[in-house]
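Trainee: With the input below, show me the fold.
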Amino acid sequence: MKKVIHRADSRGYANHNWLQSYHTFSFAGYYNPERIHFGALRVLNDDVVKGGMGFGAHPHDNMEIVSIPLRGELEHKDSTGRNEIIHQHDVQIMSAGSGIQHSEYNASKTEPVNFLQIWVFPKLRDITPRYQQQAFNPADRNNKLQVVVSPEQDSGVLWINQDAWFSLGKFDAGEKLSLTPKMKDQGSYLFLLDGELQVGDEILTKRDAIGLSDFEKIDVTVLKPAEFLLIDVPMNLS
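Mentor: Purely as a prediction, here's the structure:
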């Protein structure tokens, strides 16, 4: 088994006054040659944006971009004509494909929004840009994993142009679960939103993360009530 540990206080940090952003992987002004990506997972930013502020229109191509509001709401606009509000408990995915421009603003003029911005390298390049958004009931992740993103079309969750799965979990103290790879040559990246977990022999606390590859199964014990995001991705980029 191979593992990488990314502690919360080891992440890159940028404070732009209107934006506070923690970068798990190299991004913008933060560069760490040992933290470029985890398999197909390229970016995991933990952003807090002040009321009325946001990211103006900017381009992307050939990237799968997932946004998960943890607190507050985002207003999304893009060059396909979309104009949506992404609420807490929603998950949004955008396939940049052959090229798209978009903006993301705090939908509130007064309250901050905290959201995860996640990029995954695509399986197929230059596809037609696409957008999808879905609300998920948080009760459906109590003491179990709730899949919110999947490569399986018509699965009832958001579709991603990659052999990747995103799952959210909210577990009580004392609960146990086991993680296994979804497919051959896949890795699992667990990002702890809150609480405390023991993953194998590693103890994780709020905003810590662990990446696992070349493994068959690993046991997880919930030491304190915990919420986390689990991302399963291919480790080999072709």
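Trainee: okay, CA-based contacts and neighbour counts for the rest of this
Mentor: Will do.
Trainee: The residue nearest to Met235 when sequence neighbours are not counted: neighbour count?
Mentor: Leaving out its chain neighbours, the residue that sits closest to Met235 by C-alpha to C-alpha, 6 or more residues apart in numbering is Gly39, at 3.8 Å. If you count neighbours by other C-alpha atoms under 10 Å, Gly39 ends up with 21.
Trainee: Show the contacting residues for Gly39.
Mentor: Contacts for Gly39 (C-alpha atoms under 8 Å, 6 or more residues apart in numbering) come out as Gly187, Val233, Pro234, Met235, Asn236, Leu237.
Trainee: Likewise for Tyr30?
Mentor: Contacts of Tyr30 by C-alpha under 8 Å, 6+ apart are Gly12, Tyr13, His23.
Trainee: Pretty sure Met235 sits against Gln186.
Mentor: Yes - with contacts counted by C-alpha atoms under 8 Å, Met235 reaches Gln186, the gap being 5.3 Å.
Trainee: Now do the shared contacts for the two.
Mentor: Common neighbours of Met235 and Gln186 (C-alpha under 8 Å, 6+ apart) are Ser213.
Trainee: another one to check against the first:
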Amino acid sequence: MIEVREAAQRSCTREEGRTTWHSFSFGAHYDPRNVGFARLAAHNDERLPPGTGYADHPHADVEVVSWVVSGSLRHASTVGSGVLGPGSVQRLSAGSGVVHSEVDDQTAGGTRFVQAWVRPDESDLDPSWVHEPVDLGEGWTCVADGRGAGLVPIAARGASLHVADLADGQRLELPDLPRLHAFVVAGLRAEQEGRDEPDRSAGVMLGERRLVDGDVARLLDEGGRSVTGVGSAQLVVWGFDAP
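Mentor: Sure thing, here's the model as predicted:
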């Protein structure tokens, strides 16, 4: 089964200059038919104008995984701090409790990042933070994984995050996992040049369906599916081998 949710179907929160597009129910936005997917409790497309972001706030018992699309994200927490550039991944294991902040590092054009909240295997773990720059090569790069196969570990066995850049006409088979949440980022060149104007003509083809920036495809037991790039696009895919 394949369910496509277009970018325009997402709910949106605008606060203190920030714009957040939610793939699932979040905060004041509640849809009982759309409260998560597999172990994903949240999946947010964050846009931070220069100097804006999230001041100190708490988390507990969640794996917070962020992929930086463009700009520069400054993270500070009780378990580690740093600045992440485009093509970087970070994982904050909130565990028994952590306080952190995330702000744009005064980047011209601001910062865009995609953040997921993943339900961990166990509660009350020791909090920790790790981040890595990622060199995307040909095909998929596993940037986070619950079994230690990715660049950063997450405390959720059977969950993994895969990222790939697709050139125009490039065909790529999706990760071979029974549950996939595939998010499209298109118009990367505009993003990296500081123009918050995704190319609506770019994206990927999934079968006969064209997916553009901000669209999501949720796949259940659709092994062997492939996508084809249309213009400059990136796929950010969460995979799960259990509900």
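Trainee: In strands, which of the contacts of Gly39 of structure 1 appear?
Mentor: Gly187, Val233, Pro234 (DSSP state E).
Trainee: now, among those residues, which is nearest to Val147 of structure 1?
Mentor: Of all those, Val233 has the smallest distance to Val147 of structure 1: 13.6 Å, by C-alpha to C-alpha.
Trainee: That closest one reaches Ser188, doesn't it?
Mentor: Yes - here Val233 of structure 1 reaches Ser188: they are 6.5 Å apart, a contact under C-alpha under 8 Å.
Trainee: which residues touch the aligned partner of Glu122 of structure 2 in structure 1?
Mentor: Aligned by TM-score structural alignment, Glu122 of structure 2 pairs with Leu124 of structure 1. By C-alpha under 8 Å, 6+ apart, Leu124 of structure 1 lies in contact with Asn161, Gln162.
Trainee: Arg179 of structure 2 maps to what in structure 1?
Mentor: In structure 1, Arg179 of structure 2 lands on Gly187 (TM-score structural alignment).
Trainee: Name the nearest residue to that match, sequence neighbours excluded.
Mentor: In space, Gly187 of structure 1 is closest to Ser213, 4.4 Å off (C-alpha to C-alpha, 6+ apart).
Trainee: Show me what the one you found lines up with in structure 2.
Mentor: Per TM-score structural alignment, Ser213 of structure 1 is aligned with Leu220.
Trainee: Can you get me a residue count around its match?
Mentor: 15.
Trainee: Val4 is in contact with that one, correct?
Mentor: No - with contact defined as C-alpha under 8 Å, Leu220 of structure 2 does not reach Val4; the gap is 11.7 Å.
Trainee: The closest residue to Ile65 of structure 1 other than its chain neighbours: helix or strand, and which one exactly?
Mentor: Sequence neighbours aside, Trp119 is the residue nearest to Ile65 of structure 1 in space, at 4.6 Å (criterion: C-alpha to C-alpha, 6+ apart). Taking DSSP states H and E as the criterion, Trp119 of structure 1 maps to strand 113-120.
Trainee: can you check Tyr105 of structure 1 too?
Mentor: Per DSSP H and E: strand 100-106 holds Tyr105 of structure 1.
Trainee: which helices and strands sit right next to that strand?
Mentor: strand 54-60, strand 74-78 (3 or more C-alpha pairs under 8 Å, 6 or more residues apart in numbering; DSSP states H and E).
Trainee: relative to strand 54-60, how tilted is that strand?
Mentor: 160 degrees (axes from the mean of the first three to the mean of the last three C-alpha atoms, to 10 degrees).
Trainee: how many neighbours does Asp168 of structure 2 have?
Mentor: Neighbours of Asp168 of structure 2 (other C-alpha under 10 Å): 14.
Trainee: any idea what it aligns with in structure 1?
Mentor: Aligned partner of Asp168 of structure 2 by TM-score structural alignment: Ala173.
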